[in-house]
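Colleague: got a structure for you, letters missing:
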């Protein structure tokens, strides 16, 4: 089913975006806490 394949691709894309955002946020907070010390 092509529709399901598109949905799966969208879900994977969204998960990758969320993971990248999470990394960005955690990376930034880490640098901020280091600078605060």
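Modeller: That came through fine. Quick caveat: nothing in here was measured; it's all calculated off a predicted structure.
Colleague: C-alpha from now on. contacts and neighbour counts both.
Modeller: Noted.
Colleague: Now name the helix or strand holding residue 21.
Modeller: helix 2-36 (DSSP states H and E).
Colleague: what's the spacing between that helix and its chain's center?
Modeller: Counting by C-alpha atoms, centre = their mean, to the nearest Å, helix 2-36 is centred 0 Å from the centre of its parent chain.
Colleague: Got another one to weigh against that:
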């Protein structure tokens, strides 16, 4: 029972980190699009 709790906790942390990375990449991409549009 204890091991399952630890495993679930780890999965939740990994999922949250992956989501944050994904959001950062989306934000970066939007920023790059704006920069590219300004230089066009």
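Modeller: Structure received. In this text the structure is predicted, and so the values were computed from the model without any measurement.
Colleague: sorry, back to before: residues of the helix holding residue 21 of the first structure that come out buried?
Modeller: For helix 2-36 of the first structure, a neighbour-count test (16 or more other C-alpha atoms under 10 Å) marks nothing as buried.
Colleague: so how much does it differ from the second structure once superposed?
Modeller: With the two structures superposed, helix 2-36 of the first structure lies on average 0.4 Å from its match in the second structure, counting by mean C-alpha distance after the TM-score superposition for the first structure.
Colleague: how far away is residue 31 of the first structure from residue 20 of the first structure?
Modeller: 17 Å (C-alpha to C-alpha, to the nearest Å).
Colleague: Counterpart of residue 20 of the first structure over in the second structure?
Modeller: Taking TM-score structural alignment, the alignment pairs residue 20 of the first structure with residue 21 from the second structure.
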